[in-house]
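**Q** whatever this is, show me its structure:
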Amino acid sequence: MSKQIKLKKGFDIRLVGKAEKKIGDFQPVKTFAIKPTDFIGMQRPKVLVKEGDLVKAGTPILFDKKMEKVQYVAPVSGEIVEIKRGEKRKLLEIKILADSEIEFENFEKFTEGDVQAASREKIVDHLTATGVWPQLIQRPYGVVADPEDEPKAIFISGFDTHPLAPDYDFLLKGQANFFQTGIQALQKLTKGKIYLGLPGDHKSEVLSNTPGTEINYFSGPHPSGNVGVQIHHIAPISKGEVVWTIHPYGVVQIGKLLSNGIYDASKLIAITGSEIKTPLYAQTYTGSCVDSFVAGNTQSEKIRVISGNVLTGEKINRDGYIGFYQHQITIIPEGDYYEFLGWMKPTTEKLSYHKALGLLSFLFPKKEYALDSNARGEERAFVQTGVFESVTPMDIYPVYLLKAIMAEDFDEMEELGIYEVIEEDLALCEFVDVSKHPVQEIVRKGIELIQYS
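**A** From the prediction side, this is the model:
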C-alpha cells in the first residue's frame, strides 16, 4: 500500500540557472569517454581494447577482475583514440572518437512474453554481457551490484531534489513503454518488491502508472529525492541485507536493450548554472565531452565546470567528460579569491542555512542565488551544533557517525547507521558545516573500512 511521507528536515539550495525544458542546438560532440573512476569500488579494471581499435555501441571495452561477468561497453561507435592513465598506471579514461552515424552491436530481442518466461539466470546473463548492468547499484556501500547476490528489494527514486536537478518527466518523455519493460526485467532479479518513490506535490506523467511497483510519495526539502532517504523510510537496511537501486534512466535503458536488441546510451542532460547564458537540455550519449555545451555559452571565463550538481558532482575540465551516472552539468563562477570579513559583511546575495551575522538569506526564502565555489574558510575544530541532524531526514546521528569513522571504531559505525548511507545522503552536512570538514570523503572512508574489513 502506498505511503505519503512528509519530510521536514533538509534544505533546498536555490540557485540561478535551472534548465528550460527545451533541447538546445549544440555543436555535435566528437569524443566520448568511459571513466573507471565513475564506478566506485572498481579496483582492478582490465582493458579489452587498444588505441586504434574500432568499436560499436555495445562493444565491451573493459571489466573489473573482481567481477568479470559484468561488462562495461562503448556508448558510441568509433575509434579508440586514447587510453589515459595516471599515477602508478591507474586507468583514468578510455576515449572514443565517435562516428558521425552510430553503429550498434546486435543483441537478442525480448518480447513481453519472452521477458515473463525468462529465468532469472538468463536475464542476469543478458544484462551483464550487454553493458546495462552497471546501472544497478548495491546498498550498502553504493557500488555496482554483484550479479551473484539477490536483493531483498529494488528501489527507484522518480525525482531529484539536488540543486538545479533535471526534470525526470522531461528526461523520460515518450519512454513509458521502455520503462515498463525494464520493470518487468527487474522483477526477475528479486523476490521482493520494486519500490518507486515519486514527489508528493505533483503527478509524474511518465512514472505514475507503473504496474509491478509499489509507489510511495515523498514531499519536503532536499534530500527527499535521494533514494537512500526513501529506503530508510520504507524498508531500512540491516547488517547482512542487500538492496539494489537504479535510476529511472537505467530502467529505460534496460527496456530499450530488451525491446530493440541494442545498447542505447542516448540521453538528455541538463546544462545548468548561473554562468550559462542559456540553460537548456542537450541530446547526447553517455560520457560525452562537455566542451560542445560550454564553449561560447558562458557569462565569463573564470568558471568551474561540474559533472553533476554542486553538492555531489565532480569538478572537471572544460574539455572533460560527463560522468556515467550524471544527467546534468553545472557551471558556476570560480571562487578563487579572498574576501575580508566575508561572512560578517551584511548581504542578501549569499545563501546560508545559518541565521548568521551578515548573512540575511533567511529573510528571502524563495530567492535564487548565483553562488561561486569559494568555501569561505578552511577546516577547523569539529564544532557540534546540532545542525547536521536538522538537515538529515533519517534516524541517525551524523556527527557521532562521522566521529566514529574518523576514530575507525567499527562497532560504533555499524550501530550509528553506516550501512544506510552513502556520500549523497550526508552531502548537505558538508554544505552547512561551519567546521568545513570533507564530510563526503569521510563517509566514503567509513564505507570502505567496513566493506574491506
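
**Q** only C-alpha atoms from now on, for both contacts and neighbour counts.
**A** Will do.

**Q** so who does residue 157 touch?
**A** 196-198, 225-227, 230, 246-248 (Cα atoms under 8 Å, 6 or more residues apart in numbering).

**Q** no, scratch that, I was asking about residue 292
**A** If you count contacts by Cα under 8 Å, 6+ apart, residue 292 has them with 26-29.

**Q** which one is residue 52 nearest to, not counting chain neighbours?
**A** Using Cα to Cα, 6 or more residues apart in numbering and skipping the chain neighbours, the partner closest in space to residue 52 is residue 80 (5.3 Å).

**Q** from residue 32, how far off is that neighbour?
**A** Per Cα to Cα, to the nearest Å, residue 80 is found 10 Å from residue 32.

**Q** ok, residue 267 next?
**A** Computed as Cα to Cα, the residue 267 to residue 32 distance reads 13 Å.

**Q** check residue 113 too.
**A** For residue 113, the distance to residue 32 (Cα to Cα) stands at 36 Å.

**Q** quick one: which of the two has more around it?
**A** Counting neighbours by other Cα atoms under 10 Å for residue 113 and for residue 32 shows that residue 32 has the greater number, 28 against 8.

**Q** would you do the same for the sequence below? I want to compare the two.
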Amino acid sequence: MSTDIKIRKGLNIRLKGEAEKTLSNAPRSRTFAIHPSDFHLITPKMVVKEGAKLQAGDTIFYSKSNDAIKFVSPVSGTLKEIERGAKRVITRLLIEGDQQDSYKDFGKLDPAAASAEVIRELLLSAGCWPFIKQRPYDIIARPDSEPKAIFVSGYTTAPLEADLDFALRGKENELQAALTALSKLTTGDVHVSVGSSDSPLNGLKDITLHNVKGPHPAGNVGTQIGKIDPVNKGEIVWTIAAQDLVIIGELFLTGKFNAERLVALAGSSVKAPKYYTTKIGAEVSTFVYDSGLDEENVRVISGNVLTGTTISPKGHLGFYNNTVSVIPEGDDYEFFGWNKPIFNKISPSRALTFSWMQPNKKYALNTNTNGEHRAFVVTGNYEQVFPLDIYPLQILKACMVADLDQMEALGMYEVAPEDFSLTEFICVSKQPHQEIIRKGLDLMYKEIG
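**A** The predicted structure is shown next:
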C-alpha cells in the first residue's frame, strides 16, 4: 500500500558544500564520547566506574527513572573519564577505544517468529531502545507504552543533511529485520515515508509506504505525522530515524550492537565534502581534517545547520547525528546591511531580497543572525513555511507565558523542537523558537505527564 503526501508550505535552503556520494572509512578515533544531554530528561545512573574495560554493547548507565532503559558502549575500550559539571551532573563519558572492537553477544533473533515481549527485551538489554522516541514530548519512548503507530522518515529535506537513499543502500536485510520487529510492538501501522523510487525502503514488508514530495520540512517526521495520523491528547506515536533501523536490524541478524554510522561531512568550508563510515561518539576531527577546511574561522555542527549542536573541531559526534556541517563563523558585520539590496542570502520576503528570483541558486551562508533579539513582530511569514495545521506564533507565545490550556488547545502534543527550526531561521525577531518549544514540552511533561 502506498499513499502520496504533497507538502506545499515550506522553504528549501540550498547551501553550497553538499556531500558528494563517495564513501571513505574515517580513520579510527582514539576516543569516543557519550553525552547524557543527548537523551532529553534522562538522568544517568552509572553501572561502571572509571578505568572499567568495556565491550561494544556493555551497559554503561541506565535511566534513573526507569532502570529498564540501558545505554551501552558504542565500542570496546576503557572508560577513561566521567566528566561532571555543576551539582555533579554527568556531562560526558569518555571512552578510550581499542584498535579493534570486540562485541558482547546478545544472540541472534528472528523477529518474524519472536513475540513482542522478547523483541522489547532484546532492544532494552542491547541498548537500542534509546533510538525509539515518542510523541508527545519528543523523548525516549516508555517501554511499557504501546503506540498507536510508528513513523520512520526515509526522506531528507534539511539543508546538507545526509542523503538516506545513499546511506541505506545495501542495507535492505537489516532494514527489513528492524521493521518486522517494530511491527510487533504496535497494533497500528508502521508508516515509512520515502522521497524517490530509488529508496532502499521501497518494497519492504510489514510497512505502510508513503511517497512524500515538497520543500523542507517535508522530510521531517513531524510533518509526516501531521499529514498521516496526528497525535491527540492521550495518544502516543513512536518515531525512529532511518539509519538507526540499520543498527537495530543488525542486532537481530548478528546478535551484536554495531554502532556504525554513515556520516555526511558537508558545508561550504569543507574542501572535499563526502561521506564517511565511523561510529557513534567518534571524534569528528578524524574525518573533518581528513577532508580539509578552506578557512580557519568556522563553526562545526554535529547535525544539520538548522537543528544541530555546535561542537569543537575536536569534539565528538552526537548520538543521533548522521551529518557534520562546517560553515563560516558569522562574527563580522556589514555596513548598512539592513538598508541595501541583498543578493547573497535566502529570505521568504521580497523586500530588498532577491533569492525568490533564483530558486535553484546555492548559497554559502554563515552563522550571522543579521540582527539582534527583539520582541515578536507579526509578519505572517511563519505560516508560509509551516505546513502543520497549527498556529505557530500563537503556540510559541503560549509556551512563553506557560499557558498549559492554550498549549493543549493549539496542538502541543503533535510538535517537537525541530518542527520550528524553519520558522526560527526566517524569524525577523531572532527568537529561539526551538528552545521555546523545548521548554514548553518540558513544562507539559512535568505538569501533565
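
**Q** ok so, going back, pick the one among the contacts of residue 157 of the first structure closest to residue 325 of the first structure.
**A** The nearest member of those to residue 325 of the first structure, counting by Cα to Cα, is residue 247 at 8.4 Å.

**Q** which position in the second structure aligns with the closest one?
**A** By TM-score structural alignment, residue 247 of the first structure lines up with residue 241 in the second structure.

**Q** if I look at that match, how far off is residue 39 of the second structure?
**A** Taken as Cα to Cα, the span from residue 241 of the second structure to residue 39 of the second structure is 15 Å.

**Q** got the buried residues for stretch 432-439 of the first structure?
**A** Within stretch 432-439 of the first structure, the residues that count as buried by 16 or more other Cα atoms under 10 Å are 432-434, 436-437, 439.

**Q** could you identify the most distant pair in the residues you listed?
**A** 434 and 439 (11.7 Å).

**Q** now do the strands in the stretch 1-150 of the first structure.
**A** 4-6, 31-34, 45-47, 54-55, 60-64, 67-73, 78-85, 91-98, 137-139, 143-144 (DSSP state E, counting those that start in this stretch).

**Q** output the contacting helices and strands for the second one.
**A** The one in question is strand 31-34 of the first structure. Applying 3 or more Cα pairs under 8 Å, 6 or more residues apart in numbering; DSSP states H and E, we find strand 31-34 of the first structure packed against strand 91-98.

**Q** how close does the strand it packs on sit to the second structure?
**A** For strand 91-98 of the first structure, the mean distance to aligned residues of the second structure following superposition is 1.0 Å (mean Cα distance after the TM-score superposition for the first structure).

**Q** got the angle for that strand vs strand 78-85?
**A** With axes from the mean of the first three to the mean of the last three Cα atoms, to 10 degrees defining the directions, strand 91-98 of the first structure sits at 160 degrees from strand 78-85.

**Q** which of the contacts of residue 292 of the first structure map to contacts in the second structure?
**A** Retained in the second structure: 26-29, out of these (criterion both residues aligned by TM-score structural alignment, their matches' Cα atoms under 8 Å).

**Q** tabulate those residues (JSON lines), appending distance to residue 308 of the first structure.
**A** Shown next, in JSON lines, are those (distance: Cα to Cα, whole Å):
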{"residue": "26", "distance to residue 308 of the first structure": "19"}
{"residue": "27", "distance to residue 308 of the first structure": "21"}
{"residue": "28", "distance to residue 308 of the first structure": "21"}
{"residue": "29", "distance to residue 308 of the first structure": "18"}
